[in-house]
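Undergrad: need coordinates for the following:
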Amino acid sequence: MNASQWQAEQFEQSRSHLRAVAYRMLGSTAEAEDAVQEAWIRFARSDTGAVENLGGWLTTVVSRVCLDMLRTRRARREEALEMPHVTLEDPTDPEQEVLLADSVGLALLVVLETLSPAERLAFVLHDMFGLSFEEIAPIVERNAAATRQLASRARRRVRGVKPDATAESLAHQREVVDAFLAASREGNFEALVSVLDPNVVFRADRGPDLSPGAVEISGAERVANVILARGTPFAPFAQPAVVDGQAGAVVVVRGRLRSVVKFTVAGDRVVGMDLTIDPDTLGRLRV
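TA: Down below sits the predicted model:
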């Protein structure tokens, strides 16, 4: 094995971890992938022969990349949460079980967006990934005590936010969504209405036949009619997924991602559905 092959193998072993760090820093799957790719470029150009903890070194590199991206974004006042974060569910995958139990969720990501770049980095690396303040301090160019204060300020803002995707709540959401999908596959109007809240709101980023403009429909019977009229042919292809930390589904037909839907569940009923069918958006998603 030559040096380039060794580097590639070592990086691939850390890729999932680096992607998780970058996503929690940036709140965008597309930007997280960009950050990981930049980390790879820096790794490939560096002499790491004397590095004892390569995983820690890579975490530091991707963190610095993310910090630069956050600072640039803050200066431009860009919006980070433009695309859904989609993860296919695989009950046989232990990594997925950890992800479900430790999912960030959209609500927490929104709060993280209010933090300064340095506060966000300190909170994410310390509270979510267990790095010490001594390890984080050089990244944010502060001493350990000041870094601790950054994390403390961030923690005060986050403390009142309950993650919307604990394993327990996701399991309940999944039961409701499974009932919805079963009714859709069967074409059962009554069963579909029964799992929808009377005031359910359905939103899509495109109109019928991918016509431009967002669509919003409310009311259980109206939404059920739309689902059965437009969605029944695709229902057999729906796969469970976690979308922005909530129970969802993706439709993949012949290897092509056709749609992503996020469900909002309250009690035993669906109160909201957000459908992504725009081809450009779907093309940028990693599922």
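Undergrad: hey, let's count contacts and neighbours off CA atoms from now on
TA: Noted.
Undergrad: contacts only, for the spatially most central residue of the chain.
TA: Nearest residue to the geometric centre of the chain (Cα atoms, centre = their mean): His85, 3.0 Å. The contact partners of His85, by Cα atoms under 8 Å, 6 or more residues apart in numbering, come to 28-29, 242-245, 285.
Undergrad: next: Arg286.
TA: 29, 86.
Undergrad: sec struct for it, please.
TA: Three-state assignment for Arg286 (DSSP: H, G, I helix; E, B strand; the rest coil): coil.
Undergrad: show me where the stretch 1-150 of the chain has its strands.
TA: Assigned by DSSP state E, counting those that start in this stretch, the strands in the stretch 1-150 of the chain fall at 86-88.
Undergrad: now do the stretch 151-287 of the chain
TA: All strands of the stretch 151-287 of the chain, identified by DSSP E, counting those that start in this stretch, fall at 196-204, 215-218, 238-243, 246-253, 256-266, 269-276.
Undergrad: please identify the most buried of these.
TA: strand 246-253 (a mean of 23; mean count of other Cα atoms under 10 Å).
Undergrad: enumerate every residue touching the nearest residue to Asp102 once chain neighbours are set aside.
TA: The shortest distance from Asp102 to any non-neighbouring residue, by Cα to Cα, 6 or more residues apart in numbering, is to Thr166 (6.9 Å). If you count contacts by Cα under 8 Å, 6+ apart, Thr166 has them with 100-103.
Undergrad: compare with the first, here's sequence two:
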Amino acid sequence: MRDKDPATETFVTHRNLLFTVAYEMLGSAADAEDVLQETWLRWVGVDLAAVRDQRAYLVRITTRQALSRLRTLGRRKESYVGPWLPEPLLTAPDVAEDVELADSVSMAMLLVLETLAPTERAVFVLREVFDLEYAEIAEAVDKSPAAVRQIAHRARLHVAARRPRGVVSPAESRDALEAFRQAIETGDLQSLFDLLAPDVVLLGDGGGVVQAVPRPIRGADRVTRLLAVGLPRIDGTVSVEPAQINGYPALIVRINGEIDNVVAVRLDDGLITGLYIVRNPEKLSRVEQETTVSR
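TA: The predicted structure is shown next:
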């Protein structure tokens, strides 16, 4: 039996890590997979004997490719129809056990990361999530270690001001989503309204492919009214099932057995401050089969 090629073996060993780095930078599994393909093509041309730390080297290649694609994505999002939401991933139950990893891939956090400039996002992800040294990050983003420290500090302050307040337990998320499910099932939205923060924001992503709210809906009253007329009622054709999406409890809504949308929430101080509904069918392929994320 032939031994595995060393380059292939190393790449396969770190593939889940590299995917997670790219996904957290891009918010798109499809683009993260493209980045991994580009990383592989560059990796097979590397003289492994000259590489001191192969994991760090692979992360560096992945980061550079993701940064390049992130700038392209920024231009693409400018012409995106309606609100843009990250591509949801069906994740394994054990992801929730790593609280920091689950938080970093959550829909709420990915939306916060969207507010960072590309280099700030890369530095934040590599430092705060994957705990890389400043010198390693500096090589990945072509900055000096001193500059990276400043960028990291600035990014931490930016994220801290926008991220969910405090760690949200899976039980809290499940309770909120159960109220949402019951509201769909019964048509009685009072229990859901009681969970909505006054300044709640609902985002619906149809990508111009399917119908969704064309702009953010703000305020508990407006969100409740929208849901009252816009939610499909559970019957023989509509089913709602709990799932773990991006490390947190979420709902998958199926119509006639086909996935119609994924519902995720952001919670702050026990109330729903963000309600995220992904309907774009181009973003729903990763909720049929588990995706492994790691750090």
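Undergrad: tell me which of the strands of the stretch 151-287 of structure 1 sits nearest to Gly55 of structure 1.
TA: strand 238-243 (27.1 Å; Cα to Cα).
Undergrad: and the angle for the closest one with strand 269-276?
TA: On the basis of axes from the mean of the first three to the mean of the last three Cα atoms, to 10 degrees, strand 238-243 of structure 1 is oriented at 90 degrees to strand 269-276.
Undergrad: how far is strand 238-243 of structure 1 from where the chain is centred?
TA: Its chain's average C-alpha position is 12 Å from that of strand 238-243 of structure 1, according to Cα atoms, centre = their mean, to the nearest Å.
Undergrad: now the angle from that strand to strand 256-266?
TA: 60 degrees.
Undergrad: give the other helices and strands that strand 238-243 of structure 1 contacts.
TA: Secondary-structure packing of strand 238-243 of structure 1 (3 or more Cα pairs under 8 Å, 6 or more residues apart in numbering; DSSP states H and E): strand 86-88, strand 246-253, strand 256-266.
Undergrad: so which of those strands is nearest Asp197 of structure 1?
TA: Nearest of those (Cα to Cα): strand 256-266, 8.5 Å.
Undergrad: got the buried residues for the helix ranked longest in structure 2?
TA: If you go by DSSP state H, structure 2 has its longest helix at helix 54-78. Buried residues in helix 54-78 of structure 2, counted by 16 or more other Cα atoms under 10 Å: 54-67, 69-70, 73.
Undergrad: report the contact partners of the nearest residue in space to Arg71 of structure 1 that is not next to it in sequence.
TA: Using Cα to Cα, 6+ apart and skipping the chain neighbours, the partner closest in space to Arg71 of structure 1 is Pro117 (6.2 Å). Going by Cα under 8 Å, 6+ apart, Pro117 of structure 1 touches 67, 70-71.
Undergrad: which of these lies closest to Ala44 of structure 1?
TA: Nearest to Ala44 of structure 1 among these, with distances taken as Cα to Cα, is Leu67, at 20.2 Å.
Undergrad: show me the contacts for that closest one.
TA: Counted by Cα under 8 Å, 6+ apart, Leu67 of structure 1 has contacts 25, 117-118, 121.
Undergrad: related to what we said a few turns ago, of the contacts of Thr166 of structure 1, grab the buried ones for PyMOL.
TA: This is the PyMOL syntax for the buried subset of these, where burial follows 16+ other Cα under 10 Å:
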select buried, resi 100+103
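Undergrad: could the contacts of Thr166 of structure 1 be laid out in CSV, adding distance to Lys262 of structure 1?
TA: Shown next, in CSV, are these (distance: Cα to Cα, whole Å):
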residue, distance to Lys262 of structure 1
Leu100, 15
Ala101, 18
Asp102, 18
Ser103, 15
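Undergrad: can you give me the helices in structure 2?
TA: 6-26, 29-43, 54-78, 99-105, 107-113, 118-124, 134-141, 145-160, 170-186, 190-193, 220-230.
Undergrad: give the aligned range of the second one in structure 1.
TA: I take that to be helix 29-43 of structure 2. Aligning helix 29-43 of structure 2 against structure 1 (TM-score structural alignment) gives residues 29-43.
Undergrad: buried sites along the matching stretch?
TA: 29-40, 43.
Undergrad: tell me which residues are up against it.
TA: Contacts of stretch 29-43 of structure 1 (Cα under 8 Å, 6+ apart): 7, 11, 15, 18-19, 22-23, 26, 58, 61-62, 65-66, 83-85, 284-286.
Undergrad: ok, 7 Å please
TA: 18-19, 22-23, 26, 61-62, 65-66, 85, 284 (Cα atoms under 7 Å, 6 or more residues apart in numbering).
Undergrad: nearest to Gly49 of structure 1, of these?
TA: When the contacts of stretch 29-43 of structure 1 are compared against Gly49 of structure 1 (criterion: Cα to Cα), the nearest one is Val61, at 15.7 Å.
Undergrad: contacts only, for the closest one.
TA: Ala39.
Undergrad: now do it against Ala146 of structure 1, distance only.
TA: 21 Å (Cα to Cα, to the nearest Å).
Undergrad: go on, Asp68 of structure 1?
TA: 19 Å.
Undergrad: I'd say Glu241 of structure 2 and Leu251 touch.
TA: Yes - with contact defined as Cα atoms under 7 Å, Glu241 of structure 2 counts as touching Leu251 (5.6 Å).
Undergrad: any idea how many residues pack against the closest residue to Val287 of structure 2 other than its chain neighbours?
TA: Sequence neighbours aside, Leu90 is the residue nearest to Val287 of structure 2 in space, at 4.6 Å (criterion: Cα to Cα, 6+ apart). Using other Cα atoms under 10 Å, Leu90 of structure 2 has 23 other residues around it.
Undergrad: for Leu285 of structure 1, same thing?
TA: With other Cα under 10 Å as criterion, Leu285 of structure 1 counts 16.
Undergrad: distance of it from Val86 of structure 1?
TA: 8 Å.
Undergrad: returning to that earlier point: between the contacts of Thr166 of structure 1, which is nearest Val193 of structure 1?
TA: Leu100 (28.3 Å).
Undergrad: which residues touch that closest one?
TA: So Leu100 of structure 1 contacts 165-167 (Cα under 7 Å, 6+ apart).
Undergrad: between those residues, which is nearest Ala224 of structure 1?
TA: The nearest one, if we look at these relative to Ala224 of structure 1 and count by Cα to Cα, is Ala165, at 25.8 Å.
Undergrad: rewinding a little: minimum distance to Glu190 of structure 1: which of the helices and strands packed on strand 238-243 of structure 1 has it?
TA: Glu190 of structure 1 sits nearest to strand 256-266 of all these, at 18.6 Å, using Cα to Cα.
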